[in-house]
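1. pasting the sequence and the predicted model now:
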Amino acid sequence: MATVLPILAFQIIIFFLISPSIILVAGEDQGFARTLDRKLHGLKKEKLSHFRFYWHDIVTGRNPTAVPIVRQPSNSSTGFGFVSMIDDPLTLGPKLSSKLAGRAQGFYASASQEDVGLLMVMNFAFIEGKYNGSTITVLGRNEVFNTVREMPVVGGSGLFRFARGYVQARTHTFDIKTGDATVEYNVYVLHY
């Protein structure tokens, strides 16, 4: 009995020392979901960042950055049904020779029978500075003939985990003969 009491006392002390940390990590248990402490995941104060870069959609030449996956039906005046996969350069200036900040990877599809409205699904995959390896994900409607188009930021990875915000796209240049385009993107993103 004399040896059982110190062991029992030790177990009780350990239980009271460990149990608050178990609650801190586990949070409220709901079976399949639980509430977590955001600080344990490195989520500190949320900040708003603004990025500006140029998106180069090159559909012609020896090394196009946008390739058709599904061609539009011949009876479509809006291009409805067209799908193109992209790996477009994102540069700091409007010239393709400007410094490369990353790539826009994803696809766009003509999703409107009434006007030219694209469904844009893309990741801005950064390769520059502290954002190297991080992505911002955009998913939304792009009415290409509007002067300014707004699309939502729906997430991200790396430094942009839990990101949300919006992008504004403005056509900088568009070559009607080739279909090549340069678009200025202003990205406003809330992230940790």
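-> Thanks, I have it. Numbers count the residues shown, from 1 in each chain.

2. C-alpha only now, for contacts and for neighbours.
-> OK.

3. what strand or helix carries the residue nearest the centre of the chain?
-> Centroid-nearest residue in the chain: T137, 1.5 Å away (criterion: CA atoms, centre = their mean). Per DSSP states H and E: T137 is located in strand 135-143.

4. could you do T171 as well?
-> strand 164-174.

5. another one to put next to it:
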Amino acid sequence: MARVLQNPISHFLTTSILFFFLTIPSIQSNYGFVKVVSENKIKLKKEKLSHLRFFWHDIFTGKNPSAATVVQAPSNTSRTSFGRIVVIDDPLTEGPQLSSKIIGRAQGLYTLASQQVVSLLMAMNFAFIEGKYKGSTITVLGRNPVRDKVREMPVIGGSGLFRFASGYVQAKTYKFNMTSGDATVEYNVCVLHY
């Protein structure tokens, strides 16, 4: 009786597939890095859309500046200060005056990230200290071409009452001092959250 030889590649594939399917249950039961969780278990409520409006104050002058340059632009850079990095702990207020009620802080950093136009890469948390959202944050990461009338940046997350946040912010310069660099910017935030 003649014996039929199996193609070695076919034999390898068949054995590999069989091994894969036989080991799936043991992999699933022993693997502790990822687990599917029910939305009810983490008590997610219905998703809602909130609109927040406040003013961001970037202050380099005075006794208590809220912005500090931590890396200066190289001397051979363009007129845009390409490469400069600023760390911020800026007050967020209800109205455009710094004397308005403080509702939170913008904490993070921005860098001048364009050689052609004055454009910032912003990475900051809006950390709220007042009212219903006290202790909650909204995280923004995006491009801010500061000479545009209105700039839009994405909301990439949040914490507290802004868990699973997504949305966008629109920034509009209210006041800018060319000499000191101090600025007041109106922020309108549209955020989806639970």
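-> Ah, there it is. These figures come from a predicted structure and were not determined experimentally.

6. after superposition, what is the TM-score?
-> With the length set by TM-score structural alignment, normalised by the length of the first structure, the two chains reach a TM-score of 0.83; 165 aligned residues with a CA RMSD of 1.3 Å.

7. next, count neighbours for the counterpart of T65 of the first structure in the second structure.
-> T65 of the first structure maps onto S66 in the second structure, with residues paired by TM-score structural alignment. By other CA atoms under 10 Å, the residues close to S66 of the second structure number 20.

8. over to L100 of the first structure?
-> L100 of the first structure: 17 surrounding residues under other CA under 10 Å.

9. find the nearest non-adjacent residue to the counterpart of it in the second structure, please.
-> Using TM-score structural alignment, the partner of L100 of the first structure in the second structure is I102. Leaving out its chain neighbours, the residue that sits closest to I102 of the second structure by CA to CA, 6 or more residues apart in numbering is T93, at 4.3 Å.

10. doesn't L36 of the first structure belong to a strand?
-> No - remark: L36 of the first structure does not belong to a strand; assigned using DSSP: H, G, I helix; E, B strand; the rest coil, it is coil.

11. for the match of L100 of the first structure, what are its contacts?
-> Contacts for I102 of the second structure (CA atoms under 8 Å, 6 or more residues apart in numbering) come out as P91, L92, T93, E94, E130.

12. quick one: the first one from K43 of the second structure, how far?
-> The reference is to P91 of the second structure. P91 of the second structure is 32 Å from K43 of the second structure, where distance means CA to CA, to the nearest Å.

13. then E130 of the second structure?
-> Taking CA to CA, one finds E130 of the second structure at 24 Å from K43 of the second structure.

14. now do V86 of the second structure
-> With CA to CA as the criterion, V86 of the second structure and K43 of the second structure are 38 Å apart.

15. more crowded one of the two?
-> More neighbours surround V86 than the other of V86 of the second structure and K43, with 17 against 9 (other CA under 10 Å).

16. spatially nearest residue to that one (excluding sequence neighbours)?
-> Using CA to CA, 6+ apart, the closest residue to V86 of the second structure is T69 (4.3 Å).
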